[in-house]
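>>> Quick one, fold the following:
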Amino acid sequence: MEKIMVVDDEPDTVDLIKLVLETEGFEVISAYSGKECLEKLKIEKPSMILLDLMMPGMDGWEVFHEIKKKYEDIPVAILTVSDRDIDKMLGLHVLKADDYIIKPFGRQELIDRIRSILDK
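Okay, the predicted model is just below:
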């Protein structure tokens, strides 16, 4: 069973994504902050990470850098409400995120994009 870590400071968002992913047969690891994500990565090995950019404290960009320093083999998809071209360019081309998913997104879109990343 594939494990997906969902990192978002909004519990409702995490719960919704968790529900969708679990109904598709994924195991979900929830983290509500960048710090919690990095702590859980010390003991968990997810197949991929869904990472929100806009979080208090350690933001998603900083968390992304830390993940890639220590766990470069784990794919990371950015989740954000920002549809600005500059943010998308930074995420996909500068940071080399595996995907850039703009909220709100549909259930099937999320599943399809996760499967696409995991199939690489």
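>>> hey, let's count contacts and neighbours off CA atoms from now on
Noted.
>>> most centrally placed residue in the protein?
The residue lying closest to the centre of the chain (C-alpha atoms, centre = their mean) is Leu50, at 1.1 Å.
>>> next up, for comparison:
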Amino acid sequence: MVRPCFLVVDREFPGSISTRKLVLETAKFNVLTAYSGREALEMMRRFPAIDGVVMDGELHDLPAEQLTQELKKVEPKLPVIVICAPGFVDCPSADVLLESFQPAKLLETLRKLKPRESAEIEKHDEDISTEPLN
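You can find the predicted model right below:
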């Protein structure tokens, strides 16, 4: 089974780990994390086979629209999901704008991007949960 891999771009908060990363890993997706727009571009160049990007709409170093355009220069078909505050409209190049952080909605969006792989993960989890304990 090949698990989808997503790049999560989050603002860095000292002493914390990305909540978005934890949500995706709990759903058994592979996750790379970048804490700035510039780091996200470098990660994309180093790991071009990622399946999508989940990014904070309010990064400090690059506007969301600029980062989205730069990422799509590297991989034009790359799906970009921007997590933003209500009313945020500054990223028309994003494939999906999700207002505020709603883990269930984010996972639903990512599962729609990779339905076959998501179904395989769910089946694998179900198979494991029904195995007898020895």
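>>> Quick TM-score on the pair, please.
The TM-score (TM-score structural alignment, normalised by the length of the first structure) is 0.81; 111 aligned residues with a C-alpha RMSD of 2.0 Å.
>>> Okay, strands next: where are they in the first structure?
3-7, 27-31, 48-52, 76-80, 99-102 (DSSP state E).
>>> Could you dump those strands into JSON lines and include distance to Arg115 of the first structure?
What follows is the strands of the first structure, written out as JSON lines (distance: least, C-alpha to C-alpha, whole Å):
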{"stretch": "strand 3-7", "distance to Arg115 of the first structure": "11"}
{"stretch": "strand 27-31", "distance to Arg115 of the first structure": "14"}
{"stretch": "strand 48-52", "distance to Arg115 of the first structure": "10"}
{"stretch": "strand 76-80", "distance to Arg115 of the first structure": "12"}
{"stretch": "strand 99-102", "distance to Arg115 of the first structure": "12"}
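>>> ranking these by burial, who's on top?
strand 48-52 (a mean of 25; mean count of other C-alpha atoms under 10 Å).
>>> in the second structure, what residues pair with that strand?
Mapped onto the second structure using TM-score structural alignment, strand 48-52 of the first structure covers residues 52-56.
>>> average distance between that stretch and the first structure?
Superposed on the first structure, stretch 52-56 of the second structure shows a mean distance to its aligned partners of 0.9 Å (mean C-alpha distance after the TM-score superposition for the first structure).
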